[in-house]
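J.: Attaching a predicted model along with its sequence, questions to come.
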Amino acid sequence: MGPRGRLPVVIAAHLFVSAVIAGVFAWRFGQNPRVVLSHLVLVAEWDCVLLVLPAAVFRWLLTATCSAQVYLYVLDAVSNASWGRNVTGHLVVAFAPTVWSGQEAFPVGKPGITLFFGGTFVLIAALIWLVSRGADVALRRQLGTARTLAIAAAAVVGFGATITWGVGQRDNLFWKDELLASFFRPVGYAFEPTARRHAVAERDAVLQASYPRHVPGARRTNVIVVIVDSLRADHMQVYGYQRPTTPFLSQLVSSGRMKKVDMAFSTCSESFCGITSTLAGREFRDISARTFQLQDALRDEGYRTWFLLSGNHTAWNGLPQFYRADEGTLFDGSQTQRYTMDDDRLVLEGLERVPPASADRPAFFYVHLMSTHYLGVQFPRSHVFTRPDDSVDPGEQPYAILDQLQKRDRYDDKVLQADGVVHDLFEAFAAKHYLDDAVVVVTGDHGEGLGERHWAHGWHLYNEDIRIPMLIYDVSRAKYQDLSFATQVDIAPTILDRLGLPIPASWEGQSLLTRTPTRFTYHQTYFLPNRFAVIYRDGGDLYKFISTPDYGKEELYDLIHDGGETHNLVEQEPRLAAVLRDKVRSYRDE
């Protein structure tokens, strides 16, 4: 084939493959088919820019373009398969350094990443060199320099205008899931923009605007919420575990200064929805960065809000916008000068920057600990159930060694370590006089699979995944009427009720200062395939119904008599199963 015939083949092949891949994404991940057209428009406009370039520049830029598309398609495939949404440049930039260093979990290490990126580029470069020799020269000779420059300028302007417009059209069906526009959106969007979330946010704006300021008689008590990542209640001494894993918390409960909720559950089995549900007092389907949250209500009441967070929260998809922290009040693992980002000692480093308590202005603290997460750093002194020389670095492929990172003895070591960090936090807060008058909640964002049925977290809703501790330190005479059952969404309403502040009408949780003998609570996974659960509490009975629609699987468990969830009662209890099945269906359909 001569030079004149090669150019149309190269460009047509590029457009065809791009359209096919966009179509596969639309089909496989339920995206609107219109995104195929918008994706094709962007690729075609960019190809018009490349058409008028000199031969060498054309080949290298087309190689870079095709390689970048392959990288983007692979990342989008992983992101859609795991979270049901396209990847963004914000996330790639934020997590690339920690993925490369091995601090964040990734299926392959440095050699695999290098081979994929380098090998892809070399293969595409070789293919394009073979089929495009002389192709652009023929076109430039036909059009002339002036005309080709005009085409190039128009193509650049057109591409820039189109991609800029597409980036801003988050709710437009042509652009919502378009792969390139999604990538260039300035902020990662873990809160999928749904009509329901939009309506909730609009209602919350009205509720917050009318929320009373400086309520007469309200108690200006300091509030501290400590969330321990991946902490299971059934591996804590304070919850009856046979090993002494929580000596400090157990002592507080025994003394009567700390209350314990017997059966507490997270709304999901992943950090993002667990954290946001705790602070927003509602299920994840109703949460966005615009909802009215606990820290907002307290800030409006005159509280200073602080965030001391182990882990890389500033990089996570949408969390900084959700926290809405004032400048200088958020300290996380990206800012530590002494430790690595998943080392819980950094929260004490951050607390050093906080001024002593003020009688004129109460404070709210959200503290996040990583000790019990498989990426959490185990301190050298924290080898009680493991040998001192039994240390495991998550390294570059933590998923491949979860059985070592989270084996029972090591997990128990890290529960004990978390208890020690909480002890150190209490001492540090007391030294700054924040505990002189305070309510402290210690809880988890979700549980952790330790090999019973699976490892890690995020994909299931069994007790190992969502049964968490809920401990309330409160030396006042406040009477907590119902400590037998609760979920994360109850924490924020309980705190406001304890302070004498009104609970926003949009919050779905219940205050533990009042009794709620009959209740249905809803839970779901953040990762795909979606699983849904409803927990039914009726007096002393507690049942969990789990539905996995993609697999056609249903499970029903008596949580009082079968905490290990080994006996599926769907066939034995058809009436109860039917009621809870309808609850799950209604929840999904709303």
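T.: Perfect, I can see it now.
J.: CA atoms for contacts and neighbours, from now on please.
T.: Noted.
J.: could you pull out the strands for the stretch 251-400 of the chain?
T.: In the stretch 251-400 of the chain, the strands defined using DSSP state E, counting those that start in this stretch lie at 258-260, 263-265, 304-309, 330-332, 363-369.
J.: on contacts alone, who are the packing partners of the last one?
T.: When you say that, I think you mean strand 363-369. strand 222-228, strand 304-309, helix 345-351 (3 or more CA pairs under 8 Å, 6 or more residues apart in numbering; DSSP states H and E).
J.: Below is an additional structure, to be compared with the one above:
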Amino acid sequence: MHPFLTLSVILCGLAFTAIARSAEPIRNVLFIIADDLKANALGAYGNEICQTPNLDRLASRSMVFDLAFCQGTWCAPSRQSLMHSRYIGNRGPTLGKHLIAHGRYSARVGKIFHMRVPGDIIDGTDGRDVPETWTERFNCKGQEAHTPGLYRLLNQNIETRAPENRQSTAMPHRMFVSVESDGDGSAQPDWKAAEKAVEILQARADSPEPFFLAVGFVRPHYPSVAPAEHFRRYPFEKVPAPVVPEGDINDIPKPGRAPTTSEGCGIAKFPDNIRKMRADYYATVTFMDEQLGKVLDELDRRKLRDSTLIIFTSDHGYHLGEHDFWQKSTLHEDVIRVPFLISAPGMKTGRTRSLAELADIYPTVCDLLGVPIPESAQGESLKPVLQDPEAKVRQAAFALNPPKGHAIRTDEWAYMRYRNGEEELYRMSTDPGQIENLASRKELAGTKRELKRMLDEKVAQATK
């Protein structure tokens, strides 16, 4: 090697070592989870319509996981899974309880374990919270569908400002409600969650005790409630409808179909309202993003950024008319793929196609904090990926819907197997919308056999 190059390599190595040594150790954790937020609603995942400037700037300082997947396909099992790092059940300490045992203050603001939305939000109740997870916990009430403002029930094509007869808790059409709320949004649960999180950061900034702060926003979970100005950003005419080819669901087995369809719920009669549903969803994503920005700003203001691990995700994705499906609880990409950002001081930023599961959050937090990972955890630490985005910690990601079936997702393939033996198989590189089910293709028998083997291994692990 040329002497000059040798000297340059040495100097660069010394500089890197100095930077690594000067990096402040990770003391704190800020965990932020949105509700029912699909990955492709965000600019960081290619959406060119929905405005999320605060998530965009967090993404610029994070490792963005392009292939991150939930384990439960609706709120309760997904949140239990990620907080225990278990595929099924609640064996072992929760993440918060484990961190308390290792000297950390642990606080919940808003929805972390399952809460009924809107029911527990209206009542201000704890839902399925696990109290020993937290040193302190705070619920964030809101009026939800009863919020004063312009109310829409889009599958019935109703629009009114009247406060009576609004679809709310446990009512059959509640998932198609939007409210352009009067006022500045300060009565909304996500605004209150952000304000309480800011208060906690202010109180903990100079404490010698490190913290684990979990902030749960409820938007964009239905009802789509936000200040009117947010809805004006998204005229429905400028929001594309989902592309649904003729006969799209004919090759989707019945167990693989969503319980709520465009035809079944009535919204198919009002095609513009399908676009309005998507526009209103974006409005609440933008409102949630604004509240997230307040928390990130306070973290910077208190000079906590360099010592705080930030994780942002959602409990699962959401159907917004794809395949004519609505809501969640399927094993399709729109539901199981989630946004997943990790901003870790001293680690790399950028993007990775390394597969990740929400079950990996718990062991990753422990690994980065230097806390032992409990034997009960079934996830993998993603620290190797944060050091090198080309690193792989797993061959496949696993998603479960025990009443119906399970799914395995590799970089190239998505495979679903249902309890009645029916299957779905999609080549994701050429069919990201999962339009053509290839499960019956004879030439793919070998591929399917390998995916079955991987799925069987994951099912066996899940039931240990």
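T.: Nice, thanks for sending it over. All values derive from a computational prediction rather than experimental measurement.
J.: Switch the strands of the stretch 251-400 of structure 1 over to CSV; also include distance to Gly158 of structure 1 and mean neighbour count.
T.: Formatted as CSV, those follow (distance: least, CA to CA, whole Å; neighbours: other CA atoms under 10 Å):
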stretch, distance to Gly158 of structure 1, mean neighbour count
strand 258-260, 62, 21
strand 263-265, 52, 24
strand 304-309, 44, 23
strand 330-332, 41, 23
strand 363-369, 46, 23
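J.: Looking at those strands, which is nearest to Phe532 of structure 1?
T.: In terms of CA to CA, the element of the strands of the stretch 251-400 of structure 1 nearest to Phe532 of structure 1 is strand 263-265, at 13.8 Å.
J.: and that closest one, which stretch of structure 2?
T.: Counting by TM-score structural alignment, strand 263-265 of structure 1 falls onto residues 67-69 of structure 2.
J.: Regarding structure 2, what is its longest helix?
T.: Counting residues, the longest helix found in structure 2 (DSSP state H) is helix 271-301.
J.: between it and strand 28-34, how big is the angle?
T.: Angle, helix 271-301 of structure 2 to strand 28-34, by axes from the mean of the first three to the mean of the last three CA atoms, to 10 degrees: 170 degrees.
J.: Quick check: which of the helices and strands packed on strand 363-369 of structure 1 is nearest to Arg531 of structure 1?
T.: Of all these, strand 222-228 sits nearest to Arg531 of structure 1, with 23.5 Å by CA to CA.
J.: Would you mind getting the average deviation of that closest one from structure 2?
T.: By mean CA distance after the TM-score superposition for structure 1, the fitted strand 222-228 of structure 1 averages 0.7 Å away from its aligned residues in structure 2.
J.: Return the list of helices and strands in contact with that strand.
T.: Under the contact definition 3+ CA pairs under 8 Å, 6+ apart, strand 222-228 of structure 1 sits against strand 363-369, strand 438-444.
J.: Would you reformat those strands as CSV and include distance to Asp262 of structure 1?
T.: Converted to CSV, these look like this (distance: least, CA to CA, whole Å):
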stretch, distance to Asp262 of structure 1
strand 363-369, 22
strand 438-444, 12
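J.: closest one to Cys48 of structure 1 among the ones you listed?
T.: Closest approach to Cys48 of structure 1 among those (CA to CA): strand 363-369, 49.8 Å.
J.: how about the helices in the stretch 301-450 of structure 2?
T.: Assigned by DSSP state H, counting those that start in this stretch, the helices in the stretch 301-450 of structure 2 fall at 333-336, 361-369, 383-387, 445-462.
J.: Ser343 of structure 2: which of those helices is closest?
T.: helix 383-387 (9.0 Å).
J.: residues making contact with that closest one?
T.: Defining contact as CA atoms under 8 Å, 6 or more residues apart in numbering, one finds that helix 383-387 of structure 2 is touched by 63, 344, 347-349, 352, 354, 364, 367-368, 391-393.
J.: With distance to Arg417 of structure 2 added, can I get those in CSV?
T.: As requested, the contacts of helix 383-387 of structure 2 are exported to CSV (distance: CA to CA, whole Å):
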residue, distance to Arg417 of structure 2
Met63, 31
Ala344, 36
Met347, 37
Lys348, 36
Thr349, 35
Thr352, 27
Ser354, 23
Thr364, 29
Asp367, 33
Leu368, 35
Ala391, 28
Lys392, 25
Val393, 24
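J.: Now for the residues you listed: which two are most distant?
T.: Distance extremes for the contacts of helix 383-387 of structure 2: the farthest pair is Thr352 and Asp367 at 19.1 Å, using CA to CA.
J.: Comparing the two, which shows the higher neighbour count?
T.: Just comparing Thr352 of structure 2 and Asp367: by other CA atoms under 10 Å the higher neighbour count belongs to Thr352, 20 against 16.
J.: measure the more buried one to Leu438 of structure 2 for me?
T.: Distance of Thr352 of structure 2 to Leu438 of structure 2, computed by CA to CA, to the nearest Å: 27 Å.
J.: Now Tyr87 of structure 2. Nearest residue, chain neighbours left out?
T.: Closest residue in space to Tyr87 of structure 2, ignoring its immediate chain neighbours: Ala462 at 5.2 Å, by CA to CA, 6 or more residues apart in numbering.
J.: quick one: that neighbour from Lys97 of structure 2, how far?
T.: In this view, Ala462 of structure 2 and Lys97 of structure 2 are 22 Å apart by CA to CA.
J.: out of the two, which sits in the busier spot?
T.: Neighbour tally, Ala462 of structure 2 and Lys97, criterion other CA under 10 Å: the higher count belongs to Lys97, 21 against 15.
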